[in-house]
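Undergrad: Got a predicted structure here, sequence first:
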Amino acid sequence: MARFAGLFRRQAMPETIPARMAEEISRQDAAAERLIGWVQLGVVLFFALLYSIAPRAEGTSGFNFVPWALGAYFLFTIWRLWLSYRREMPVWALNLSIVVDMLLLVGIIFSFHIQYDQHPTFYLKAPTVMYMFLFIALRALRLDPRFVLTAGGIAALGWIALVAYAVMADPDHMLVTRNYVRYLTSNSILIGAELDKLIIILAVTLLLAFGLARARHIFFDAIRDHMAASDLRRFFEPEVASTITEGQVEIEAGQGMVVEAAVLMVDIRGFSPVAAKLPPETIMRVLGCYQGCAAPVIKRRGGRIDKYLGDGILATFGALSPSQTFAADAVAAAMEIIAVIHAAQSDFEEAGWPGKMRVGVAVTSGELTIGVVGVADRLEYTVIGAPVNLAAKLENANKKFATCAVAALETYELATRQGAHVKAIERRQGVDIDGVEGVVDVAFLVNEQAAEVQVKSWEQL
């Protein structure tokens, strides 16, 4: 009972629903109201066509109410359809439309005993009552049970009024009977039969409203999930978002796979001490400019950004989408990022960054584990493995070696075999890298002393 009572509340959607979700639902409701208007117009035109081509029924002699009712209903339907395109239909207009629907049917049914000059009990056997279910069901197009309940309630009241008038129209010759045969073959009233019609009207209304209440709840959840999935694609790469939203099984921590891929790490040189002296809004503008330079390059070269690490960017090549040139793409992206950052110095100055913007880039490759880490209520899709750790250490080593871009020598040679046209300024074996156990063979791609010349050379490739 509490659920049915809740259907009568004025609120058509939860109070806590996000504003943009409420706007989407309102657009859907407005579209449904326009559809209802067109269906109503189709119904009245069908009635008019049927009435115009059908011969006048034998035995009719009284006032014919039907053409006047259809004409008035046609004008009202045109007004309602026009209003639905001009603005969101107010609740009073929606309820008025329901009242007019039912008044049309009740009026047409009531007129039958006048047309045929019969006792009012005559109209109770008219099959036109079936159209009440059409107008009740029509309100289901909006997926709002309140209006279905309103339509069913008015239909029930209309039928009660018709039965009451038929019973009380001629008290001296009340034609109430318990004989079913007499009921079918004369202008008699079988109270049980009329009660059955009323019960069916109410039962259909309540069942349809209950079904719509459930459907609308699912509808809210579906829109919320759709918007969440759309937002998810802004926070994750498309392949990751699709895995999360379209997966056949629930994602759990520990799921993953091993792939051969390249890792690229980018970081702003000297960011922390400079940022400590800048206003927060300036820091965010600078980061936005920096990420706006680097992210498109990574995407254009076939890379996928795994995460933003403050002023750092961790990207992978060939991890989410298989690639035969993942190392070459990563090395090319590293060179292009330095070129793009160099070309955007005026933008960084305008954003509020003091001095020259410099970045460090490192590229590594090898076996990566890509998958889900975290706990049940807080998961993260990421890549882990030795190449990720080495990329972070090599990027930091740029400061030690006064370079802008460095790659693991094995990765650089793989990139060359895959078609990369990048000439290393130096190859060095057995290099000590802070935080890395043992020594590492590296290829220095760009150094700070000749960065401008090297960048211009790269831009010409």
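TA: Noted; the coordinates are in hand. Numbers count the residues shown, from 1 in each chain.
Undergrad: drop to CA atoms for contacts and neighbour counts, all remaining ones
TA: Noted.
Undergrad: buried ones in the helix or strand harbouring Gly292?
TA: If you go by DSSP states H and E, Gly292 is part of helix 280-300. Of the residues in helix 280-300, Ile283, Arg285, Val286, Leu287, Cys289, Tyr290, Gln291, Cys293, Ala294, Ala295, Val297, Ile298 count as buried by neighbour count, 16 or more other CA atoms under 10 Å.
Undergrad: Pasting the second one now:
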Amino acid sequence: MAQTCFNHEWLVERTDIVPAPEDLTLNGTHAKDLQFATVLYADLDGSTDMVDTYYWWFSAGVYKAYLACAADIIRGEGGVITSYDGDRVMAVFTGANQCVDAVRAAMKITYVVGAVIQPVINTKYPDSGFVLRQTVGVDASSLHAARIGVRGDNDIVWVGRAANWAAKLTALPGRPVRITKAVFDLLAPEFIIHEGAYVWHVREEAALGGGAHVFDTDYIYTME
């Protein structure tokens, strides 16, 4: 099996649609090429401390509420959920307005955490002292998709900068929504300036390599 995985001659098919595992062959060297796609990672912040401090059923409820709300928003903005990994969800956006769609989803997730989930927690568990924190990372680049695993138990691996950087962004310090310059450069004006004020804070981030800039914000997109 390992011998067949290492081959520079791959069957690569271009696509503008996020593939499902069944769109790729499991055995052999078959891949899908998305020449430009946007990846979003939404991640609970401090979930290890939560699990260590609170009852398991409380933590499970937080996971379920956060991931369900995030998933609904992502799908509503045209994103395709590609995986859940513990306390986070990954999604891929394609199309002409993919960066705007992904950032709007990130801002809506931030809004729902503060306006919907946290008030429910405060009402049901007023003495818990629990504050739900989360981060959303968004990057855009070319992506390749390949099918991994074994028959009956397999998934897709996403190869490309955006898949790695979007995840890395969630682990960096800063405001809840973090994006790269590749995403920022494709945003509509209303996502850059609001009521005359610049929405984003920008910094150079060594964790992403020399010269990489991260834009972060606590600006929300309301759903009322």
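TA: Sure thing, it's come through. Because the structure is a prediction, the values reported are computed rather than measured.
Undergrad: What range does the helix holding Gly292 of structure 1 cover in structure 2?
TA: The aligned range for helix 280-300 of structure 1 in structure 2 is 56-76, by TM-score structural alignment.
Undergrad: Mean deviation, the matching stretch versus structure 1?
TA: After superposition onto structure 1, stretch 56-76 of structure 2 sits on average 1.1 Å from its aligned residues (mean CA distance after the TM-score superposition for structure 1).
Undergrad: contacting residues around that stretch?
TA: 42, 44, 50-51, 80-81, 87-89, 91, 102, 105, 108-109, 112-113, 117 (CA atoms under 8 Å, 6 or more residues apart in numbering).
Undergrad: try it again with 7 Å
TA: With contact meaning CA atoms under 7 Å, 6 or more residues apart in numbering, stretch 56-76 of structure 2 is reached by Met50, Val51, Asp87, Val89, Ala105, Ile109.
Undergrad: can you list the residues you listed in JSON lines and add secondary structure and distance to Glu13 of structure 2?
TA: JSON lines is the format used below for the contacts of stretch 56-76 of structure 2 (DSSP: H, G, I helix; E, B strand; the rest coil; distance: CA to CA, whole Å):
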{"residue": "Met50", "secondary structure": "helix", "distance to Glu13 of structure 2": "43"}
{"residue": "Val51", "secondary structure": "helix", "distance to Glu13 of structure 2": "43"}
{"residue": "Asp87", "secondary structure": "coil", "distance to Glu13 of structure 2": "32"}
{"residue": "Val89", "secondary structure": "strand", "distance to Glu13 of structure 2": "26"}
{"residue": "Ala105", "secondary structure": "helix", "distance to Glu13 of structure 2": "29"}
{"residue": "Ile109", "secondary structure": "helix", "distance to Glu13 of structure 2": "33"}
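Undergrad: Those residues: which two are farthest apart?
TA: Val51 and Ala105 (26.7 Å; CA to CA).
Undergrad: which residue packs closest to Thr403 of structure 1, ignoring adjacent ones?
TA: Nearest residue to Thr403 of structure 1, sequence neighbours excluded (CA to CA, 6 or more residues apart in numbering): Asn447, at 3.8 Å.
Undergrad: ok, the aligned partner of Ala96 of structure 2 in structure 1 - how many residues close by?
TA: Ala96 of structure 2 maps onto Gln324 of structure 1 when the alignment is built from TM-score structural alignment. Neighbours of Gln324 of structure 1 under the rule other CA atoms under 10 Å: 10.
Undergrad: try Ala334 of structure 1
TA: Residues near Ala334 of structure 1, counting by other CA under 10 Å: 28.
Undergrad: Structure 2: which residue goes with that one?
TA: Match for Ala334 of structure 1 (TM-score structural alignment): Ala106.
Undergrad: and if you look at Thr364 of structure 1?
TA: Using TM-score structural alignment, Thr364 of structure 1 lines up with Asp139 in structure 2.
Undergrad: any idea whether that match is helix, strand or coil?
TA: strand (DSSP: H, G, I helix; E, B strand; the rest coil).
Undergrad: could you list every residue that touches it?
TA: If a contact means CA under 7 Å, 6+ apart, then Asp139 of structure 2 has Thr38, Val39, Leu40, Ala162, Trp165, Ala166, Ile179, Thr180, Ala182, Val183 as its contacts.
Undergrad: Test my guess that the fourth one contacts Ser141.
TA: Yep, that's Ala162 of structure 2 we're talking about. Yes - with contact defined as CA atoms under 7 Å, Ala162 of structure 2 reaches Ser141; the gap is 5.4 Å.
Undergrad: So between the two, which is more surrounded?
TA: A count of neighbours by other CA under 10 Å puts Ala162 above the other of Ala162 of structure 2 and Ser141, at 25 against 17.
Undergrad: three-state assignment of the more buried one?
TA: Once three-state DSSP is applied, Ala162 of structure 2 turns out helix.
Undergrad: Surely Val446 of structure 1 is within a helix?
TA: No - counting by three-state DSSP, Val446 of structure 1 is not part of a helix but strand.
Undergrad: Beyond the longest helix along structure 1, next helix or strand please.
TA: If you go by DSSP state H, structure 1 has its longest helix at helix 191-235. Following helix 191-235 of structure 1 in sequence order, the next helix or strand is helix 238-246 (DSSP H and E).
Undergrad: Name the member of the contacts of stretch 56-76 of structure 2 with the shortest distance to His213 of structure 2.
TA: Looking across the contacts of stretch 56-76 of structure 2 and measuring by CA to CA, the closest to His213 of structure 2 is Ala105, at 21.0 Å.
Undergrad: Locate the counterpart of Glu410 of structure 1 in structure 2 within the secondary structure: which element?
TA: In structure 2, Glu410 of structure 1 lines up with Ala182, judged by TM-score structural alignment. In the assignment (DSSP H and E), Ala182 of structure 2 maps to helix 181-184.
Undergrad: how big's the offset between that helix and structure 1?
TA: With mean CA distance after the TM-score superposition for structure 1, helix 181-184 of structure 2 averages 1.4 Å from its match.
Undergrad: got a list of contacts for that helix?
TA: Here helix 181-184 of structure 2 makes contact (CA under 7 Å, 6+ apart) with Cys99, Asp139, Ala140, His213, Val214.
Undergrad: Over to stretch 121-138 of structure 2?
TA: So stretch 121-138 of structure 2 is contacted by 38-45, 106, 118, 166-167, 169-170, 176-180 (CA under 7 Å, 6+ apart).
Undergrad: quick one: that stretch to chain centroid distance?
TA: Centroid separation between stretch 121-138 of structure 2 and its chain, computed with CA atoms, centre = their mean, to the nearest Å, is 19 Å.
Undergrad: Ok, stretch 437-447 of structure 1 next?
TA: For stretch 437-447 of structure 1, the distance to the chain centre is 47 Å (CA atoms, centre = their mean).
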